[in-house]
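*Asks:* Next come a sequence and a model predicted from it.
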Amino acid sequence: MIESTLRTEDVPAAERFDYLRECLAKTVCPHELSCDSDAELRAEIRVIRLGAAVVWPVTVSAPLRLRRSMRMIREFDPEFYHLSLPLRGTLEIAQGDQEAAHGAYDMYVIDTSRPYDFRASAPPEHRLTPAPARPIADGRPSTAGREPDGAMYAVGLEVPKALVPLPVDRTARLLTRRLPGQEGSGPCWRAFSPGWCVRPPPSGPPTGPGWKQS
């Protein structure tokens, strides 16, 4: 396992947007990025490489839009299936003629070989509040002096399509659609995901229909 943590607060404010775009390109693939307020943008990505797969918990403090065009796909395509699990906030995704909005503890899959349009937004109570430095997952103190207590939290998983031997037409029907987090492997993914976050979501462990704690 190879792990690293990328933080926009490690670079000057004027460079954070370009730094985040570079981080996403290295972690997954190139995207076009846009943000409602560059000044408020704070993001942290924890990159965990597990063989050919990549897990990347992310925290974002401002509404963010990511688009992947056919031109970008022709230039570089890692040929991944991307599984997303939002832990707090909303993820809206459109791919092909399918689109959906997903809330906390929903799951969905997209294909990096097809164009898509993705929007991430924090809960309505989004605000930035002063917060003291505190230890994070890798044992080092956070460099952030202000913490997004209304941030969007999510966990992404990139899996090479070669490792998922399913017919293309079958996977195409699943793209962007909600996958039940309370069935199959969903509960396991939901249970471990908060622990992968750079800063675990303040809302606590998974709750809601179909979720049971032992």
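*Replies:* Yes, it's here.

*Asks:* Could you use CA atoms for every contact and neighbour count after this?
*Replies:* Noted.

*Asks:* and Pro57, how many residues sit next to it?
*Replies:* Using other CA atoms under 10 Å, Pro57 is surrounded by 28 other residues.

*Asks:* which residues touch it?
*Replies:* Going by CA atoms under 8 Å, 6 or more residues apart in numbering, Pro57 touches 45-47, 153-156, 193, 196-198.

*Asks:* Phe192 versus that one, what's the distance?
*Replies:* Spatial separation of Pro57 from Phe192 under the definition CA to CA, to the nearest Å is 11 Å.

*Asks:* Comparison target below:
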Amino acid sequence: MLHETVFRSEDVPAADRFDYWVELLGRTHAPMELRSDCADDFRASQRVLDLGAVTVWPATFQPLTFRRTPKLIRRSDPETCHLSLLVSGAGASVWGHRETEYKPYDLHINSSSMAYEIHSTGDPVTMVGVEIPMALLPLPRDMAGRVVGASVSAREGMGGLLARFLTQLTADTAPYLPSDGPRLGTVVTDLVAGLFSHILEAGDFLPPETQRRTLTLRIKAFIREHLHDPHLTPTTIAAAHHISTSYLHRLFRDEDTTVAARIRRLRLEAARRDLTDPAFRATPVHTIAARWGFPRATDFSRAYRTAYGTTPTDHRRQALHGHR
């Protein structure tokens, strides 16, 4: 099964439970100030699923007030994006002068880099938390404020798709191998990136620059979803988004790479993960190459050597040497 850490308040002396919970959430998300009317005999449980860079943590706890202050941010900021799928209970979050209320099967979004105050009600409160490094999400920093605090239903659409995945994942981790963790983390990241793109696509009333960035986010998500397709090219990407190829290249002018180079880099990264995964030890190199859009083995080997300074075969042999 996946590697997970379990906490149950009944395993801790009553006098120490609340302080232990404060410390635990500080490690799971970010340091916070917590208050509760039940602090004298606090009851909570949490499972932390290790998905590589991503963490998913279903939890149940008594009503709380969470505060992340500017002082705490200056002291420690893991620069993560947090999502909560509220299963039972209710809550309200405050960012400056803005407040958003939440009910069961709403998604709550915040950032460890922004000050907030959250009040949860209901006994107990049950939720599934997700922590993703902001660096993994195709979201410009100046767009984070548009996503944080957005009202998102987990009953339908992109929110519902993410909620169903999280619910199934946390219901039973037994069928998964520990090595599945990073793969599942990639799926979670892609679903969250898709949700953010959906939130940001608010229509023509948005400034042109915002619409341009939103379209760029959608295209990046599209590229990731279609890396397996050997026919994925700037031309097919432009056609799928009803724009010209020249406009597509203009969208990526401010990015760190061209569209074609981005496709090649992501494909090589995916192939590299498979080549160093013990589960694919018996899979021929050319099969992995074809799976990630390199139908010609010689083209794959040349691109791999250029990117990593070694051949796919040599890299696999060195990486898997300790897994025999």
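*Replies:* Sure, I can see it. What you see is a predicted model, and the numbers here were worked out from it, not measured in a lab.

*Asks:* that older thread, preserved in the second structure, out of the contacts of Pro57 of the first structure?
*Replies:* Retained contacts for these in the second structure, judged by both residues aligned by TM-score structural alignment, their matches' CA atoms under 8 Å, are 45-47, 153-156, 196.

*Asks:* can you name the two of those residues that are farthest apart?
*Replies:* Among those, the pair separated by the greatest distance (CA to CA) is Val47 and Tyr153, at 14.3 Å.

*Asks:* When those two are compared, which one has more neighbours?
*Replies:* The residue with more neighbours, out of Val47 of the first structure and Tyr153, is Tyr153; 31 against 23, by other CA under 10 Å.

*Asks:* got a winner among the contacts of Pro57 of the first structure for most neighbours?
*Replies:* Across these, neighbour numbers were computed from other CA under 10 Å; Tyr153 holds the maximum, 31 neighbours.

*Asks:* Show me what it aligns to in the second structure.
*Replies:* When the two structures are superposed using TM-score structural alignment, Tyr153 of the first structure falls opposite Thr126 in the second structure.

*Asks:* How much space separates its match from Thr60 of the second structure?
*Replies:* 4 Å.

*Asks:* Also Ala239 of the second structure?
*Replies:* Computed as CA to CA, the Ala239 of the second structure to Thr60 of the second structure distance reads 46 Å.

*Asks:* Neighbour count: these two, which is higher?
*Replies:* Counting neighbours by other CA under 10 Å for Ala239 of the second structure and for Thr60 shows that Thr60 has the greater number, 20 against 13.

*Asks:* Does the more buried one lie in a helix or a strand, and which?
*Replies:* Using DSSP states H and E, Thr60 of the second structure maps to strand 54-61.

*Asks:* helix or strand right after that strand?
*Replies:* Following strand 54-61 of the second structure in sequence order, the next helix or strand is strand 65-68 (DSSP H and E).

*Asks:* contacting residues for Val55 of the first structure?
*Replies:* Neighbouring residues of Val55 of the first structure by CA under 8 Å, 6+ apart: 47-49, 155-158.

*Asks:* quick one: which of the residues you listed sit in strands?
*Replies:* Applying DSSP state E to the contacts of Val55 of the first structure, the entries found in strands are 47-49, 155-158.

*Asks:* And those, which two are furthest apart?
*Replies:* Greatest spatial distance among these (CA to CA): Arg49 and Val155, at 13.3 Å.

*Asks:* Kindly state the neighbouring-residue count (a burial measure) for Leu139 of the second structure.
*Replies:* In terms of burial, Leu139 of the second structure registers 19 neighbours under the definition other CA under 10 Å.

*Asks:* First-to-last residue distance for stretch 248-268 of the second structure?
*Replies:* Using CA to CA, one end of stretch 248-268 of the second structure lies 22 Å from the other.

*Asks:* Find the nearest non-adjacent residue to Leu83 of the second structure, please.
*Replies:* Distances taken as CA to CA, 6 or more residues apart in numbering place Ile109 nearest to Leu83 of the second structure, at 4.5 Å, with adjacent residues excluded.

*Asks:* Relative to Tyr102 of the second structure, how far out is that neighbour?
*Replies:* Ile109 of the second structure is 11 Å from Tyr102 of the second structure, by CA to CA.

*Asks:* and if you look at Phe165 of the second structure?
*Replies:* Between Phe165 of the second structure and Tyr102 of the second structure the distance, using CA to CA, works out to 20 Å.

*Asks:* Then Ala171 of the second structure?
*Replies:* Taking CA to CA as the measure, Ala171 of the second structure and Tyr102 of the second structure are separated by 23 Å.

*Asks:* Repeat that for Arg316 of the second structure.
*Replies:* For Arg316 of the second structure relative to Tyr102 of the second structure (CA to CA), the value is 48 Å.

*Asks:* Kindly report the same for Arg224 of the second structure.
*Replies:* With distances defined as CA to CA, the gap from Arg224 of the second structure to Tyr102 of the second structure amounts to 31 Å.

*Asks:* out of these two, which sits in the more crowded spot?
*Replies:* A direct count of neighbours by other CA under 10 Å for Arg224 of the second structure and Tyr102 places Tyr102 higher, at 20 against 15.

*Asks:* residues near Asp18 of the first structure, how many?
*Replies:* When neighbours are defined as other CA under 10 Å, Asp18 of the first structure has 11 of them.

*Asks:* Counterpart of it over in the second structure?
*Replies:* Matched to the second structure by TM-score structural alignment, Asp18 of the first structure sits across from Asp19.

*Asks:* which residue numbers in the first structure go with stretch 192-207 of the second structure?
*Replies:* Across the first structure, nothing matches stretch 192-207 of the second structure (TM-score structural alignment).

*Asks:* Can you tell me the SS state at Tyr247 of the second structure?
*Replies:* Secondary structure, DSSP: H, G, I helix; E, B strand; the rest coil: Tyr247 of the second structure is helix.

*Asks:* what's around it, how many residues?
*Replies:* Other residues within reach of Tyr247 of the second structure, judged by other CA under 10 Å, total 11.

*Asks:* same deal with Arg74 of the second structure?
*Replies:* Here the count is done by other CA under 10 Å, and Arg74 of the second structure has 9 residues near it.

*Asks:* How much space separates it from Leu85 of the second structure?
*Replies:* Remark: distance between Arg74 of the second structure and Leu85 of the second structure (CA to CA) = 27 Å.

*Asks:* for Arg273 of the second structure, same thing?
*Replies:* Counting by CA to CA, the separation of Arg273 of the second structure from Leu85 of the second structure is 30 Å.

*Asks:* who's more crowded, these two?
*Replies:* Leu85 (27 against 15).

*Asks:* tell me the contacts of the more buried one?
*Replies:* Applying CA under 8 Å, 6+ apart, one finds that Leu85 of the second structure lies in contact with 105-108, 127-129, 154, 163.
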